[in-house]
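1. Next come a sequence and a model predicted from it.
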Amino acid sequence: MERIYIGMGSNLAEPAEQLRCAVQALAQLPDTRLAGVSAFYQSDSLLPGQPRYTNAVAALDCRLAPLVLLDALQAIETGQGRERLERWGPRTLDLDILLFGDRLIDEPRLKVPHYHMQARAFVLYPLAELAPADLRLADGRLLKDLLAACPFVGLERLPAN
């Protein structure tokens, strides 16, 4: 099994509940074991005029192939009302593969490590709750270096769920 980290986000239809339902769905995936979930964090949307996001990261131990897992994640999103109307629009649920073991993946549908994660505090800080302190991404970057370059600004850690 490989350790996979999934970024989760929602800013529509009771976002914290959307994430809780997503965690339950992740735990039901075949050939997969839910290994942990970070705290939930709230942050402003990257685009003005959208509701605030609730974000978290889940750790999975998984035997699924990367694109099979991606299809399963997109099915969970669709099942929770995700409509892909625009790339950066508000959403009931967004599930992104952040890291897939020690793999570099460059497929038309999937890039791992997830692009731009190094600049997103709402990804890095929840990830750091679950990942080993010395985590090295497949591209050679250290998580602790990414954290040092991305201040905990604009994030609010929510009380335990």
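-> Done, it's in.
2. only C-alpha atoms for contact and neighbour calcs from this point on.
-> Noted.
3. Look at the nearest residue to R103 once chain neighbours are set aside and give its secondary structure.
-> Once flanking residues are discounted, R103 sits nearest to A138: 5.6 Å by Cα to Cα, 6 or more residues apart in numbering. Assigned with DSSP: H, G, I helix; E, B strand; the rest coil, A138 falls in the coil class.
4. Below is structure B, check it against A:
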Amino acid sequence: MTGGTTACYIGIGANLGDAQESVRLAVARLDKLPDTRLDACSSLFRTAPVDAGGDDYVNAVARIRTALEPPALLQALHDIEHEFGRERSFRNAPRTLDLDLLLYGARVLDLPDLTVPHPRMHERAFVLIPLLQLDPFIDIPGRGPAHAFAPAVAGQAIQKL
């Protein structure tokens, strides 16, 4: 890798096809992005869809170190989703793969196609629990310690696979 890198957290989810295999393959694919390396990945978790129907999701959070700038990283994530057959037919539609840029270092971004930190990450057990597994003391820029939001998501069903 060239130049400096930034620690980024990527939310990963799938609920169509072999969701567990899709999540595992997506994690491996993240490590192949240019100027990027996979640092760590949480366990896989099974969760019920939030604000949607369909099968349960398989979710994880990966930590990468990348020299890609946020828009380029987002495009790379969308390219991986496309490789996995992702279609964006309607909001919260079932998906073969969903990759969300949750955190990009300590940066706060509000761009037309990208908001970082991810705007609902602190409301979702399927993001918070795997994120806290990777770093129990992580802060969500502009919001504070991630663990402070865990009690609010305690009622959301999540099962470690």
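-> Alright, I've got the coordinates. Predicted model, so just to flag it, every value in this text is computed and none were measured.
5. Tell me the counterpart of A106 of structure 2 in structure 1.
-> When structure 1 is aligned by TM-score structural alignment, A106 of structure 2 is paired with D102.
6. What is the equivalent residue in structure 2 for the residue nearest to R103 of structure 1?
-> A138 of structure 1 maps onto P141 in structure 2, with residues paired by TM-score structural alignment.
7. list the contacts for that match?
-> A106, R107, V108, P117 (Cα atoms under 8 Å, 6 or more residues apart in numbering).
8. all strands in structure 2, in order from the N-terminus.
-> Taking DSSP state E to define them, one finds strands in structure 2 at 6-14, 36-41, 45-47, 57-66, 98-104, 109-111, 114-116, 139-140, 144-145, 158-160.
9. Pick the most buried one from the ones you listed.
-> Highest mean neighbour count of these: strand 57-66, a mean of 26 (counted as mean count of other Cα atoms under 10 Å).
10. neighbours around the nearest residue to R82 of structure 1 once chain neighbours are set aside, how many?
-> Distances taken as Cα to Cα, 6+ apart put T92 closest to R82 of structure 1, at 5.4 Å, once the chain neighbours are dropped. Close neighbours of T92 of structure 1, defined as other Cα atoms under 10 Å, add up to 21.
11. Quick check: end-to-end length of stretch 154-161 of structure 2?
-> This stretch, stretch 154-161 of structure 2, spans 18 Å end to end (Cα to Cα, to the nearest Å).
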